[in-house]
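Novice: this one's structure only:
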């Protein structure tokens, strides 16, 4: 890639060309046959125009029921959870095939997935820590696109400092009874289940005494209040638990072992699942480049250089995600996955700023290119949610580089 000029890099942004850079040999590159060809043919036959380009960050409100129906169609055809064991609805697909599907999905401009929290976060966590009964109960409905999930981590006084959670649960009559508040809970208003990190040992502090519970959302004692964002949409929520209940067996790991399970989930969130997230990133970058060409902004040498640099950095993000996915297959995710979170969040913010630079004065009016303006507004939160950049740098310094506290 280093031997290419900026002009060559930008011209290659056409979808069928931009994903063909060779790897360094550490990972077998997906080819154009096998599962890739199957996915391409299925998407061409099933993806209708009304679905193309829907959803994504700041746009999760778009045609949600239509996209949920699409999720079920994907599941029925075997296009969700490709790497999962066949007994739970997956294909046992190797990593190269999973990458191939993600790339074909992006090229087809298919809608943002509504089941990504289930497939990318809680599903792998259940596979790692769940009992056989839990796997049989929870994994197939995720694969089929029938049950949607949300993540109950952050609280008003426990965001990046996750170990400070105060939501509590106690066993009573064979059930966990949960009381407390979560905030910034993505898609809680449409979710069927929530995985909740809460304190189950009275008097415990920090990482000790936490448990990881699987809690049904549609019950008395659960209230969801949408949070209006800068974009005007409300995909984040406050969630209040006031005596909400879940069965005693709906706990991943042992009571008090919730921190270890929660960190594993964060590893999947910041590692393997970002490959699916990059579907949206690729579409957004394509959109910025298309607008730059249409308006003539691409003729400006400084803006053109920024566009090519953004393309290069997205390729780096992709290759690092592949490397991280390989490490995830070797055991529990390590602190190095914080590198991915730090990298993509800052890249996405720069893309939003670049979009506004390409739009120029037209970017001040929320009209024709409102998707790019929404990109700019939504990306301001990227370096805060799912672990702030400051916290990620601390994790990298202490746990990856071995620097003193």
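Specialist: Okay, I see it. Source: prediction; values computed, not measured. Residues are numbered from 1 along each chain as shown.

Novice: CA only for contacts and neighbour counts going forward, please
Specialist: OK.

Novice: strands of the stretch 251-400 of the chain, start to end?
Specialist: In the stretch 251-400 of the chain, strands defined by DSSP state E, counting those that start in this stretch lie at 251-252, listed in chain order.

Novice: where do the helices sit along it?
Specialist: When secondary structure is read from DSSP state H, counting those that start in this stretch, the stretch 251-400 of the chain shows helices at 258-270, 274-295, 301-328, 337-359, 370-379, 389-395.

Novice: hmm, who's touching the last one?
Specialist: Contacts to helix 389-395, defined as C-alpha atoms under 8 Å, 6 or more residues apart in numbering, come from residues 160, 335, 338-339, 341-342, 383.

Novice: mind doing that once more with 10 Å?
Specialist: Outside of helix 389-395, the residues within contact range by C-alpha atoms under 10 Å, 6 or more residues apart in numbering are 160-161, 335-343, 345-346, 382-384, 386, 397, 399-403, 405.

Novice: just the buried residues of those.
Specialist: For those, a neighbour count by 16 or more other C-alpha atoms under 10 Å gives the buried set as 160, 335-343, 345, 382-383, 386, 397, 400.

Novice: putting a second one here so we can go through both:
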């Protein structure tokens, strides 16, 4: 894999950098740095306006085919955009789940009618999406979902009627739609009999309850479906075969935006190093060694991510192609969590108190608290190791309780 940039790619980087400099001005300039992990509640409406500004200038759906409203950019062009976006400290975008997850999934598995209905509003950031996967009894073990849906005839055509509960549903309080994994075949177990449904949230049968987090925001939500309805044709893929669609979506989750994420990681590491220099912690040889190790690991992580993405672009599956997605999740989740711990060690006693009443956390305190979840959300470490062991190494499946 060639990690050097061509003349055309360097020119594209300059174009992206110049556009962000020209447009992150005025009211938008005040949004810089807002909305990151654990801070999704910050200036949501203003960040939505910024996202729509991006869309109006063609900076959404970068890797989608042009026929579906995308830009058809190459892998390296997408990497460059996400890196420059992070370097500009541009605000976190509000439609990651629609643009980076559902959109590519519909392009791969959806009907032409579904694509024509749902892709344009995602590109324009007119409809926001959330993910209805995890449940109280089916977090890491997604195949254990108990939310059920049955097909019923109605005056306006057949509809799926959905009953169940989802949890850890990111940004549901801001979303108009949710893609839901539900059991649609009575008596089915595990991966069988599941369907991937698209469900409108603005209806009487849906209740969204925000969950207050230790970082003070409420990114996560509980979502209760009690006789909620969606049209019969809003199932992606064949009914009862939603597991493959769900796994396909998770493959898109670990896409090129992770390279921009790592630019954010580098900025956090730089903040920790600056604090260590200013408060004297850098004089401790053990802490200094750990900071140097974190910097080296971050560089290796970027190269490994590029290699994994290149393999996927070349047609290798996330699991069969060496487990690149699972390896990347294990690596960055563990690295970021250790960075949060290191930040608190560098801060010392100052890390134990809030900077203001009633609960005003500084960025490093928020980094520490939110990064505790990095090894759980987006696929827990346990699940990623099982994927690598069973699907890549061919080891026996872990025994399950009878």
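Specialist: Ah, there it is. Just so we're clear, the structure is a prediction, and the values are computed from it rather than from any experiment.

Novice: about what we covered before: what's the closest of the helices of the stretch 251-400 of the first structure to residue 59 of the first structure?
Specialist: When the helices of the stretch 251-400 of the first structure are ranked by distance to residue 59 of the first structure, counting by C-alpha to C-alpha, first place goes to helix 370-379 at 8.2 Å.

Novice: ok and the closest one relative to helix 337-359, angle-wise?
Specialist: Helix 370-379 of the first structure and helix 337-359 meet at an angle of 140 degrees, taking axes from the mean of the first three to the mean of the last three C-alpha atoms, to 10 degrees as the criterion.

Novice: ok, how many other residues are close to the corresponding residue of the first structure for residue 200 of the second structure?
Specialist: The equivalent of residue 200 of the second structure in the first structure is residue 216 (alignment by TM-score structural alignment). Applying other C-alpha atoms under 10 Å, we find 18 other residues in the vicinity of residue 216 of the first structure.

Novice: show the contacting residues for the closest residue to residue 216 of the first structure other than its chain neighbours.
Specialist: Using C-alpha to C-alpha, 6 or more residues apart in numbering and skipping the chain neighbours, the partner closest in space to residue 216 of the first structure is residue 193 (4.5 Å). Residue 193 of the first structure makes contact with 118, 138, 147-152, 214-218, according to C-alpha under 10 Å, 6+ apart.

Novice: what do you get if the cut-off is 6 Å, keeping everything else the same?
Specialist: Listed by C-alpha atoms under 6 Å, 6 or more residues apart in numbering, the contact partners of residue 193 of the first structure are 149, 215-217.

Novice: likewise for residue 31 of the second structure?
Specialist: Taking C-alpha under 6 Å, 6+ apart, we find residue 31 of the second structure in contact with residue 91.

Novice: so how far is residue 101 of the second structure from it?
Specialist: Applying C-alpha to C-alpha, to the nearest Å, one obtains 24 Å for the distance of residue 31 of the second structure from residue 101 of the second structure.

Novice: equivalent analysis for residue 183 of the second structure, please.
Specialist: Using C-alpha to C-alpha, one gets 21 Å for the distance from residue 183 of the second structure to residue 101 of the second structure.

Novice: ok, residue 242 of the second structure next?
Specialist: Residue 242 of the second structure is 15 Å from residue 101 of the second structure, where distance means C-alpha to C-alpha.

Novice: compare the two (neighbour count), which wins?
Specialist: Neighbour count, other C-alpha under 10 Å: between residue 242 of the second structure and residue 101, residue 242 has more, with 25 against 22.

Novice: corresponding residue for that one in the first structure?
Specialist: Matched by TM-score structural alignment, residue 242 of the second structure corresponds to residue 258 in the first structure.

Novice: tell me the contacts of the residue lying closest to that match once chain neighbours are set aside?
Specialist: The shortest distance from residue 258 of the first structure to any residue that is not its chain neighbour, by C-alpha to C-alpha, 6+ apart, is 3.8 Å, and that residue is residue 211. Each residue near residue 211 of the first structure by C-alpha under 6 Å, 6+ apart is listed here: 197-198, 255-258.
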